[in-house]
Structures are given as C-alpha cells and as structure tokens.
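# The amino acid sequence is not available; the structure is as follows:
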C-alpha cells in the first residue's frame, strides 16, 4: 500500500473527481483508477461507489478514510519532526486563529518569535471557531488561538487574555454620546449578529439572556468588521470587540486611527462603542493544541512563546490606544 495512493483516495473521498485528482498528480486517469482498484483489493472491500460524475465513499470507505487521515497525519508529522531534529532552526509552525485576531494579536506574536528564530516558517489560517477546531483535529494546524467554545477530549486549551465586548451603536444613535450602558437598555433595538455556529453569536445571545431579553436579529454576517460596518451604516447595534489596527494610531482626532480607518473607507462615520455594566461583557481568548500529539520543536517553542507573551501584547495595545487619545 503506497502512501501516495492513500492521498489520492483521500482526495477522491473528499469530493474531487478522478480526472481532477489525476491532473494534480500528473498521471493518466486510467492509471489513477487502477491504483484505487488495487487499494480496494488490498483492503478487501469496495471503498468508493459512483454517484453521477463523481465517486463517493461507501460505508467502509468512510471508516477507512478516518484511519487514512490519522496515518497520513502521523507520517507527515514524523517527516517534520525528523527534519526539525536534523535542522531545528528551519521548522514550520501551522497556526490557525480567529479572523479578528489577524490585525493585532497574531502579527506581534509571530514577529517577536522570529526575532529569536528567523528561519522558522509559518503557515497561517484564519477561520471561525468550528473550522479552527477541525483544522487542529485533522492535523492541518499544530496550534489554534480561539475562544473556549468547545469541549473536546483531545484538546488542551490555555487562556491567554480576556477581551471586552462593547456595545457598538450607529454614530447618530440616541446613545452615541454615552460612555457606559446597561445591556437591558437596548432590549428593543435591532441587533446585528454573526451567523449561527460562531462563538461570538452564542456569547451575545447568552449575555442578552442574562440581561433579560432575546435580541431582535435584523442582519447576520460572517466577519466582525462586516458587522461593524453595518452598525456604522445605522442598521442596528452589536456586541463587538474593540477595533484593532496593525499600525500605531496617530492622535490627530478624538478617535484613534483604529476606530476610524475601516468606517472612513466604507464612507460612513465610525460606530461609537459603549462599556456594558450590567453583565460581564467579555470573551476569553486562548491557545489550544492536541493533548495526545507531541508538537514538533518549532511549534512547541512557539507555544511557549505565546503563553508567555500574549498578555504583554494585549497590555501594550491597550496602552497605545489610551495614549492615542488627546487630553481632555
């Protein structure tokens, strides 16, 4: 049984056609079909069955695919481990994280790590919580930075920091000049939420329930910055983390660059954010890895770096935001 044939089988079982897989593998379609047939003979039962123009896994094929995933993941991890043992300075860190963290938390963590490990490469993926967890379990990522919204027996999660969730309102809203608010005060307002399946959606609904109401949902989206733009356009309110920027803001107005850049690009005024006082409007962010999988040296070193550095990155960002505001 050849590892390459197992990779071809996995591609086809995942929905790729034999023609597509053969083209990527640079072999003929009949050669690929014969290789898959030999695999079925070796396993002792049909693994794929035709459905229209594609092949789909049989019940035995679905079960076999799970073990193929594990075998290929372990093989690939073994290759990486040997490569990094021979040359530990040239490792690879596959990292997945919430898309909201790509503008402020992840860049300084990667940058400061590479100051001491300049040859280490990173493979970065941005997703929602469900996709991030799947990448970790499937072996596509060694580490993930996410909220603790899952209970998985194979996953170890460590808290890095706590991020506030602020009530974001349109710039001409009746509450726009307020600094603080009780969430119960907006029980009758239209809410803009992430789609079902996102942790921030679940958390928003829970906080609203604690405040004594269910949010009236008018729009649903898949990215926090989309929600922020919809609020700025006057379409509703939302509980969102503070806006972040990749560069230090310049204190030229009463609002920082981080607050205004996205809204100005969209042609709207920035959406004010109010601190919520009647419920604990925060979310935890942490680092997770598989408990039963030994991390390769580069990923293990980056894990230790993140655990020791994330709080300082967050504190520095908050301090920069405070200093960007003009006095008075």
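Yep, it's here. The shown structure was predicted, so the numbers you read here are calculated from the model rather than taken from an experiment. Residues are numbered from 1 along each chain as shown.
# drop to CA atoms for contacts and neighbour counts, all remaining ones
Fine.
# What is the burial count for the nearest residue to residue 259 once chain neighbours are set aside?
Of all residues not flanking residue 259 in the chain, residue 243 sits nearest, at 5.8 Å (C-alpha to C-alpha, 6 or more residues apart in numbering). Residues lying near residue 243 (other C-alpha atoms under 10 Å) number 19.
# Comparison target, given below:
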C-alpha cells in the first residue's frame, strides 16, 4: 500500500464535504481526476473506503480508520513543517557561539538576553575560548562564528568590531604605583598577581603576553569570577588584569586603583569573527545582526 500526502488530503476533503464533487473542489482537482485517484486509493488498500449514495458519500468502517490516521499524519506533517521553518528562521534549534572571557562576562549577557528571550524554543551553547583558539576553530570549519579580540590575526576571516574591550591593571590602594593613571605590563610583571581559574581565555591571553616578554606571572591565587579577583586585589593579595569596564564597575565597592594598560595588546575591541556571511545559517546571521554585525564580503 502506497499512499502519499496528496492522497490523504484528497480523501479527507471528500470525507469532510460528504461529496466527491465538493471534495474535488476543496482539493483543487477536476472531478474526473479526483474520482480516478479515489479509485486508485481503494485499489491500493484493497478495500472499499467510501459508500457512494445518491446524495453523496459516507465512509465505510475502513474509511473511518483511514480518515482517523490521515488526520494524524497530516497534523504531524504540519508540525514538522512548522518546526523546520522555525529552524530556518532561527526560532528553534541550538546555536554554538564561541567567545573570549571578556565577551562572555560583560558584553554577551545583556546583548544576548532579549534576542534569546524572543525565541523560547531556541538554545544557545556558549563556549569560552581564547581569541586565537576561536580563529583557528572557525578557519578549520569547525565553528560558524565567534566573538574575539581585534588583537588577533585572522587571515582569511572577517572581523567586525562591535564594542570596546580595553584591559586595565587593578592594584591595591597601597601599591607603590597606585597614583599613576597608566602603566606598561612589563613594569608590573614581577609583582604577585591574582589570576582567573585555569581555562579562562583572558588569563591564557595575559599569560601568553607574559611569556612574550620572558616572564612567568607569580599567581598567588586563581578565582572563578571577576568579582572574586577584585576582592582579592582590594585586600592586598596581588595585582590583576581585568576588562576596564569591569574594573570601573567594581572599583567604588572595593576601593582598589585602576591603571590603564599602555600596551597595544590591551587596547582591544571585541569583534565578530566569521568566514562568509552567506554561508552562515539563518539563525546565526540573525544573532550576529543583533549583536551589531552587518553582511560583509571578504576583503
């Protein structure tokens, strides 16, 4: 028995109308075509489905069973079509977005929240990586897009700036250079530091720049949150490097001092990173547009 969705739709049109003539009209078919298809359906199932009467048709017991299952099948088909449409428009599914520590903690939460709230059936999986790791992952075709620092080389990929992300050095109020307004990383690299937990993209970024100048930071303790880092610095445990926006937000509460980092690598911008706008999925394009991205051809 081979019945397609058009067969089921025609059969239900006839059943609901109580007439082959009116059922054909509802199915947008000529009467002769509808009658022939109904005969083919009955031949395929090997049993009479309709009882023809002078004033129309009624279903047989087998016809009742077919009508019941046809309604279930067509209802499921409509649900499937709707879900696939939701996937295509970004209302359903799971998006994987890679981001560095700063983007995850200070930029994405308030920007992502309204977009995601408007799509209750969509899931977003955020993955924290260093900017260098994100670029490599996208270049290898293992991810669609990410949020990275503009300090990274991204040959063959597109970077679109969406927010400032300067880094600052926070120091205890009693620190010998606390009255300065700016400092180079090398001037403070021999001091005790408070770091972020292992795996933090920002901490990996700072450690890499310490190695670039031949140093290994003396990290006395590692904290999971920026607030914990700020509390440790305020208590005099050590110095720390955090995003400037976070440093300013926490300074009044904790009473440490904030010094701008004069190094080029610390004057960053957050950027969307992707390979080709046209190759992004519709949900990802929608998300990136919301975050401030615009379609852009590879330069």
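Structure's in. What do you need? Please read these numbers as outputs of a predicted model, since none were measured by experiment.
# TM-score of the superposition?
TM-score of the superposed chains, computed with TM-score structural alignment, normalised by the length of structure 2, equals 0.51; 212 aligned residues with a C-alpha RMSD of 4.6 Å.
# you'd agree the residue nearest to residue 259 of structure 1 is up against residue 261?
No - using C-alpha atoms under 8 Å, residue 243 of structure 1 is not in contact with residue 261; the gap is 9.6 Å.
# which residues in the stretch 51-200 of structure 1 form helices?
Taking DSSP state H, counting those that start in this stretch as the criterion, the stretch 51-200 of structure 1 carries its helices at 59-86, 106-116, 129-138, 199-210.
# Taking helix 199-210 as reference, get the angle to the shortest one.
In this case it means helix 129-138 of structure 1. Following axes from the mean of the first three to the mean of the last three C-alpha atoms, to 10 degrees, one obtains 130 degrees for the angle between helix 129-138 of structure 1 and helix 199-210.
# wait, isn't residue 235 of structure 2 in contact with residue 174?
No - if you go by C-alpha under 8 Å, residue 235 of structure 2 and residue 174 don't touch, sitting 10.0 Å apart.
# What strand or helix carries the closest residue in space to residue 123 of structure 2 that isn't next to it in sequence?
Nearest non-adjacent residue to residue 123 of structure 2, counting by C-alpha to C-alpha, 6+ apart: residue 94, 4.5 Å away. According to DSSP states H and E, residue 94 of structure 2 maps onto strand 92-99.
# What is that strand packed up against?
The contact analysis (3 or more C-alpha pairs under 8 Å, 6 or more residues apart in numbering; DSSP states H and E) places strand 92-99 of structure 2 against helix 61-89, strand 121-128, helix 131-139, strand 145-149.
# Residues in contact with the second one: which ones?
Going back to what we said before, that points to strand 121-128 of structure 2. For strand 121-128 of structure 2, the surrounding residues in contact (C-alpha atoms under 8 Å, 6 or more residues apart in numbering) are 90-101, 104, 116, 200-201.
# quick check: angle from that strand to helix 131-139?
Using the same axes, to 10 degrees, strand 121-128 of structure 2 lies at 130 degrees relative to helix 131-139.
# again, but for the shortest one
Regarding strand 145-149 of structure 2 and helix 131-139, their directions subtend 150 degrees when assessed with the same axes, to 10 degrees.
# Then the longest one?
What separates the directions of helix 61-89 of structure 2 and helix 131-139 is an angle of 130 degrees, with the same axes, to 10 degrees.
# for helix 61-89 of structure 2, which positions count as buried?
63, 66, 67, 70, 83, 86, 87 (16 or more other C-alpha atoms under 10 Å).
# quick revisit: assign the residue nearest to residue 259 of structure 1 to helix, strand or coil.
coil (DSSP: H, G, I helix; E, B strand; the rest coil).
# give the contact list for residue 185 of structure 2.
Contacts of residue 185 of structure 2 were listed using C-alpha under 8 Å, 6+ apart, and they are 261, 262, 263.
# Between these, identify the one with the most neighbours.
Counting neighbours by other C-alpha under 10 Å, residue 261 comes out on top of the contacts of residue 185 of structure 2 with 21 neighbours.
# ok, for the residue nearest the centre of structure 2, nearest residue in space, not its chain neighbours?
Central residue of structure 2 (C-alpha atoms, centre = their mean): residue 95, 3.6 Å from the mean position. Nearest residue to residue 95 of structure 2 in three dimensions, chain neighbours excluded: residue 124, at 4.7 Å (C-alpha to C-alpha, 6+ apart).
# so how far is residue 245 of structure 2 from the nearest residue to residue 219 of structure 2 once chain neighbours are set aside?
What sits nearest to residue 219 of structure 2 in space, not counting adjacent residues and going by C-alpha to C-alpha, 6+ apart, is residue 193, at 4.6 Å. Distance from residue 193 of structure 2 to residue 245 of structure 2, counting by C-alpha to C-alpha, to the nearest Å: 19 Å.
# what do you get for residue 228 of structure 2?
Taking C-alpha to C-alpha, one finds residue 228 of structure 2 at 16 Å from residue 245 of structure 2.
# ok, now residue 52 of structure 2?
78 Å.
# Next: residue 66 of structure 2.
Taking C-alpha to C-alpha, one finds residue 66 of structure 2 at 65 Å from residue 245 of structure 2.
# Next, count neighbours for residue 132 of structure 1.
23.
# Surely residue 22 of structure 2 and residue 12 touch.
No - assessed by C-alpha under 8 Å, residue 22 of structure 2 is found out of contact with residue 12, at 11.4 Å.
# neighbour count winner among those two?
Shown here are residue 22 of structure 2 and residue 12; by other C-alpha under 10 Å, residue 12 has more neighbours (21 against 18).
# so which strand or helix has that one?
Assigned by DSSP H and E, residue 12 of structure 2 falls in helix 5-17.
# how about that helix, which residues of structure 1 does it hit?
On structure 1, no counterpart of helix 5-17 of structure 2 exists by TM-score structural alignment.
# so what secondary structure elements neighbour the helix or strand following that helix?
Once helix 5-17 of structure 2 ends, the next helix or strand along the chain (criterion: DSSP H and E) is helix 20-26. When contacts are defined as 3+ C-alpha pairs under 8 Å, 6+ apart, helix 20-26 of structure 2 sits against helix 5-17, helix 31-45.
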